[in-house]
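Asker: what would the 3D arrangement of this be:
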Amino acid sequence: MAERKGFFRRIGAFLEGLRRFLVNAVFLLLLVLLLFALFASGPELPERFALELDIDGLVVDQLSPVDPLSELVQGETVAETRLQDLIDSIDRAVMDKRVALLVLSLDDLEHIGMSKSSELAVALERFKATGRPVLARAAAYDQDAYLLASSADEVFLDPMGGVVIEGFSVYRNYYRDALEKLAIDFHLFRVGEFKSAMEPFVRNSMSEEARAANEEWLGQLWGNYRQNVASNRSLEREQLDHYVNRIDEVMASYKGNLARAALEEKLVDRLVTENQWGALMRDNVGIDEDGDYYRVGHRQYLALTEALDAANTNAVGVLVAQGVIADGEVVGDGIGGDSFSELIRKARKNDAIKAVVLRIDSGGGSAFASEQIRQELRLLKQSGKPLVVSMGSSAASGGYWIAADADEIWATPATITGSIGIFGAFPTINRSLAKLGIATDGIGTTEVAGGLRVDRPLNPVVKRALQSGIEHGYQQFLSVVAEGRDMLPEQVDKIAQGRVWTGEDARQLGLVDQLGSLEDAIQSAANLAGLTQYRRQWVSPTLPPLQALVNHLLEQTGLSARVAVPGWWSPVSGLVRDFLQMRDPNGMYAYCTECSAP
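Answerer: This is a model prediction of the structure:
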């Protein structure tokens, strides 16, 4: 028996050694390929070429760190494209006469959203002002890609494709009956008439308050979408409405040919196959040694050109708060109370950084971590450095909590913000266990001992205490906003109650100071610091050496970053995952579930 165990141990050790060898070998191979790509890319750009904005996957404010070892294990990946890289490449192209035209390559775009689209569209207008064209091309356009494409001078579509626009919506699954069948009691604690984050667990339908609030902000965003597309394409809004709402009639008019419908309804300018597109571009910019047209992707273009502000010594630091706000350390996508506070300290102690812009793209999360981050931001302000907030797609609930003390708050009209409210939740499964014949009994030394066990009914004393804590948290949230925005708590309460607002409404209500882009916020921060010449300095977390090397090589070679996505992803599991990540020590959350912005 001992010999057999020893044999299996040796086999196990051999397999573990083999696994490590293979993983290390693949990693080294990847490193060699990246180095080869870096040195093989060459320092020269063509004398005339098309600059392609090859927008892959999700457009984000900050790329997730690339860990090749994790990707080997998890498998499925989704690409990311950094918004600022797109804008920087456009702005460099404005001054670069070698760039004959810009191409929006949208086949691989997963999501950008209205807010980021509007910021990118402003940069595209700067390029169009030089007299050089912007072209958009895709095999097919969903409404996200089409909004961006509509900013182009010409929109090209494959004859087998189409343009699909459906409008915006908020639909959820509701679980009250399912939980009742499972005999699970879901205890919800909240303050705010419109704080609907946990409604799916206690209702079978959307509440009238949530319906009214969602209808208002969704309607406003849809109105902006219609206006932008109609203006960009010189269409009547009624014409676009007919295309969307009567798509069955539209398609019947063109015998089911969606591409022809898009062309005749003036949503696109030309139908071209891939070969026809190549021929068109070769006529524009010439033919390279491979028979293709001269083109350079925006990542490679950034790697081969110099930033205009690189020589300046004074800097405006940019910190990106992206994802769920969680207690403790967070590596990758997300905002950790401890780890993000360390980034703020890093910016505060850097003498070259004279002002800070906090870019927020978050629906919130842990109230404890939000307050921790806010306190660190207050120390930064006390050091004499101006603090300006730039809101991206969303800066709501905890995302607004950390914004409130800024010297200025900027947002785009399509930013989702507000959602000033607090909630907590606690499930109990004693009835469910009873159906299985499992009982819980015992004794405690106080009236509340064991009061937070999920296998017991929720203790009434504990229940009242939890609600009291949530109400205190809400009052604290009101005070934070009132102090930061120079308002009375009563004034904040009228526009709080967990209600979601667009950036446009938030400016009118005093929650936001200005409408504009991240670049506008950076310029404003520089002005507050008295800087006429400055550079941007992105303040990023320190990565492990090998991971940092891989990320640097990806940037230098112009390859896109990729982030692993679990195969079990779904809206439900995503919501549960977010709550598991937040891990607030007091079980108190400032989180907006509506803020997956259009």
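Asker: only C-alpha atoms from now on, for both contacts and neighbour counts.
Answerer: Fine.
Asker: where's residue 267 relative to residue 219, distance?
Answerer: Computed as CA to CA, to the nearest Å, the residue 267 to residue 219 distance reads 22 Å.
Asker: ok, these two, which is more surrounded?
Answerer: Shown here are residue 267 and residue 219; by other CA atoms under 10 Å, residue 267 has more neighbours (27 against 15).
Asker: Proceed likewise with the subsequent sequence, for comparison:
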Amino acid sequence: MKNPFIERLWISREARLAIVVAILSAAGSVACASGEWKAGIAILGVAVAMVAAFWFAVVRPAQIPRDAVVIVRLAGPIEEDVSRSPLDRLMRRGAQSLDHLRYVFESAAIDDDVRAIVVEIAQFGAGLATAHEIHRLLRAAQAGGKRVIALLRGDSAGLREYLVAAGAGEIVANPDTMLTMLGVATGGVFLKSALDKLKIQAQTLQWKEYKGAAETFGRDTMSLAVRESMEAIVADWEKILIETIASARKLTAQRARELIAAGFVSAKFAVENHLIDREGYIEDIRAEFDPEAKRKVFVGMARYRRHAVFTRERGRRARIALVHASGPVISGEAPATGEFISGVATAAQIDRASRDERVSAIVFRVNSPGGSAVGSDLVWRAVREAQGRGKPVVVSMGDVAGSGGYYVAAGADAIVAEPATITGSIGVVYAKFNLGNLLNELGVHFDFVKSAPISDAMSMARAMTDGELAQLNETIGHLYAAFTAKVAQGRRLSPEQTEAVAKGRIWSGLAAKERGLIDEVGGLSTAVAIARERAHIAEHQRHQLVTYRAERRWLELRPGSSDASTPWAIAAAAGALGIPTRWAPAMLEMLVRGGVMLLCPFIEL
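Answerer: Okay, the predicted model is just below:
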């Protein structure tokens, strides 16, 4: 039971340190006055050491110069949340965290000590929705009165990199950087003919016609239904790019449409057509802010984050829990590498947050193409139980929240998605591979003793019969019905309305909003604002966003979720299939194993 007085009492770190130092100083002085010089000096020495340690470990690293210029580098993979063990951190494993980027940009936008933000952009690994969110963060900082400069410094910059840069007030590009303005395209790999040549038979079932995740193995081209949904996604993505870039660069919609499909263009062409402001180098930008080259004005992202945490995270505040779920959903043994959502572990994180009396609401960040039906259901149930304990749950969707990724979100109090988020794909897919003919060619033979004709139905040595497939299809239909019923209940839709937006179809965030699959279009900040409202946190009261992660051992040797930990063969297969490298181990394991999956096709710009 909480003590109301203790709850109202808040003492800063400095005050607590001052109290302890005052007590030690008094004790040391008394000891010296009593003739106990050694003990007195030792106690006083401890007091001085505590003050010095606090200064050098906490205060000094958090100091930045006035009129600081914050330098942020965007390159390589950008992950939702980089949770690393101490050993990972010592080995400098892991990728850049989108959480940290949000915090730095939002803090710098309102920090009187920050004069400007410079963002160096090379090729980075993130989807269109993530790029759009970072774009808005930069525009918000610019609207807050900060000078924001984006530098395109990679060998090439595609539309995602350019979309981020367009959020800045000024865009500079290295003279040799090529802009690849290729418009929007998406698709997939189709392996049926290749599997036929290898004498591998893929048996697939899908509920329903738009559920195209298994078409990779069962077809040589897209089905008409999947093509219809892909064309709608491409049209929405093009609309988002045109409207955002036209607004940011003060272009007409028609001119923006032409420029995002201009092809392979030089920095010189980009200047002439107002895509960027000038050619230049990071040294030119540094010289503008620091003519004497003392370099004291520039502050890196890590250092600025320490400063922001030190100056902003003070006082008694309402607590909002943040739980991340990123990657394919699994229910059993975790893959050795890569990023995934463990149904058991994620449910436990939500449960822990919901049982914490200090937590007023839960923001559940989902970035997942789906996966295990059982794993997804465990998370869905944890969300409902959290609500039963009086904790509102608001979902914020990242680049993709499809199939099982939508299942885990369907029961939340509110759902927020980016305009470009791939969402929906409410359906079920099944895949099984018959390797019998290939293995026979290689001289590998199987022989079984069975209690019933169906006993070896799951064996890779034979295909399922028509009767077995029909029975399995009926069972999958029950799973589809359970999925759609949960969506109807959570989204307050009639069965007819739910079926109209289900059938395995994917939607953009824009289309999902129109059809009632989400509540608001926006990013994590929008989800937090809704969580505050649902938790009845007063407008004047500040909050703290606390991440609840799965517990890990201090010296856990399991690699982090960086791409560097993924074997090259898996990384190559991921590139061919259009799967993010950090998700590849879990997704490829699911596809090879086969079975019932709540999986949507992952498509990217």
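Asker: got the residue ranges for the strands in the stretch 51-200 of structure 1?
Answerer: With DSSP state E, counting those that start in this stretch, the ranges of strands along the stretch 51-200 of structure 1 come out as 57-60, 77-82, 99-105, 109-111, 134-138, 154-157, 185-191.
Asker: what's the closest of those to residue 227 of structure 1?
Answerer: Proximity to residue 227 of structure 1, assessed across the strands of the stretch 51-200 of structure 1 by CA to CA, is greatest for strand 154-157 (17.8 Å).
Asker: where in structure 2 does that closest one fall?
Answerer: Counting by TM-score structural alignment, strand 154-157 of structure 1 falls onto residues 170-173 of structure 2.
Asker: centre of the chain to the matching stretch, how far?
Answerer: The chain centre lies 27 Å from the centre of stretch 170-173 of structure 2; the measure is CA atoms, centre = their mean, to the nearest Å.
Asker: do the same with stretch 299-313 of structure 2
Answerer: 22 Å.
Asker: and that stretch, what's buried?
Answerer: Going by neighbour count (16 or more other CA atoms under 10 Å), the buried part of stretch 299-313 of structure 2 is 299, 301, 302, 304, 305, 306, 307, 308.
Asker: check contacts around residue 409 of structure 1.
Answerer: For residue 409 of structure 1, the contacting residues are 388, 389, 390, 391, 403, 511, 512, 513, 514, by CA atoms under 8 Å, 6 or more residues apart in numbering.
Asker: make that residue 470 of structure 1, sorry
Answerer: Applying CA under 8 Å, 6+ apart, the residues near residue 470 of structure 1 are 189, 190, 191, 422, 423, 424, 588.
Asker: could you find the counterpart of it in structure 2?
Answerer: Residue 470 of structure 1 maps onto residue 476 in structure 2, by TM-score structural alignment.
Asker: for its match, helix, strand, or coil?
Answerer: helix (DSSP: H, G, I helix; E, B strand; the rest coil).
Asker: likewise the one 10 residues further on?
Answerer: In terms of secondary structure, residue 486 of structure 2 is helix; the call rests on three-state DSSP.
Asker: that's a helix at residue 243 of structure 1, yeah?
Answerer: Yes - the assignment for residue 243 of structure 1 is a helix, going by three-state DSSP.
Asker: count of neighbours near it?
Answerer: Neighbours of residue 243 of structure 1 (other CA under 10 Å): 22.
Asker: and residue 178 of structure 2, what does it touch?
Answerer: Per CA under 8 Å, 6+ apart, neighbours of residue 178 of structure 2: 155, 156, 157, 264, 265, 266, 267.
Asker: now do it against residue 267 of structure 2, distance only.
Answerer: 6 Å.
Asker: quick one, strands of the stretch 451-600 of structure 2?
Answerer: 506-507, 520-521, 543-547, 595-599.
Asker: not counting sequence-adjacent ones, nearest residue to the residue nearest the centre of structure 2?
Answerer: Nearest residue to the geometric centre of structure 2 (CA atoms, centre = their mean): residue 80, 3.2 Å. Once flanking residues are discounted, residue 80 of structure 2 sits nearest to residue 98: 4.9 Å by CA to CA, 6 or more residues apart in numbering.
Asker: so who does the alignment partner in structure 1 of the one you found touch?
Answerer: Residue pairing (TM-score structural alignment): residue 98 of structure 2 is matched to residue 83 of structure 1. Residue 83 of structure 1 sits next to 59, 60, 61, 116, 120 when contact means CA under 8 Å, 6+ apart.
Asker: endpoints of stretch 325-336 of structure 1, how far apart?
Answerer: The first residue of stretch 325-336 of structure 1 is 6 Å away from its last residue (CA to CA).
Asker: can you list the buried residues in it?
Answerer: 325, 326, 327, 328, 330, 332, 333, 334, 335, 336.
Asker: and stretch 96-112 of structure 2, by the same measure?
Answerer: 96, 98, 100, 101, 102, 104, 105, 106, 107, 108, 109, 111.
Asker: stretch 429-449 of structure 2: how far from the chain's middle?
Answerer: Mean-position distance between stretch 429-449 of structure 2 and its chain equals 39 Å (CA atoms, centre = their mean).
Asker: contacting residues around the counterpart of residue 189 of structure 2 in structure 1?
Answerer: The equivalent of residue 189 of structure 2 in structure 1 is residue 173 (alignment by TM-score structural alignment). The contact partners of residue 173 of structure 1, by CA under 8 Å, 6+ apart, come to residue 200.
Asker: tell me how far residue 173 of structure 1 lies from residue 571 of structure 1.
Answerer: With CA to CA as the criterion, residue 173 of structure 1 and residue 571 of structure 1 are 9 Å apart.
Asker: what do you get for residue 70 of structure 1?
Answerer: Distance from residue 70 of structure 1 to residue 571 of structure 1, by CA to CA: 23 Å.
Asker: picking up where we left off before, and the buried residues of stretch 325-336 of structure 1 as a markdown table, adding distance to residue 501 of structure 1?
Answerer: Converted to a markdown table, these look like this (distance: CA to CA, whole Å):
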| residue | distance to residue 501 of structure 1 |
| --- | --- |
| 325 | 20 |
| 326 | 23 |
| 327 | 26 |
| 328 | 29 |
| 330 | 28 |
| 332 | 28 |
| 333 | 25 |
| 334 | 23 |
| 335 | 22 |
| 336 | 25 |
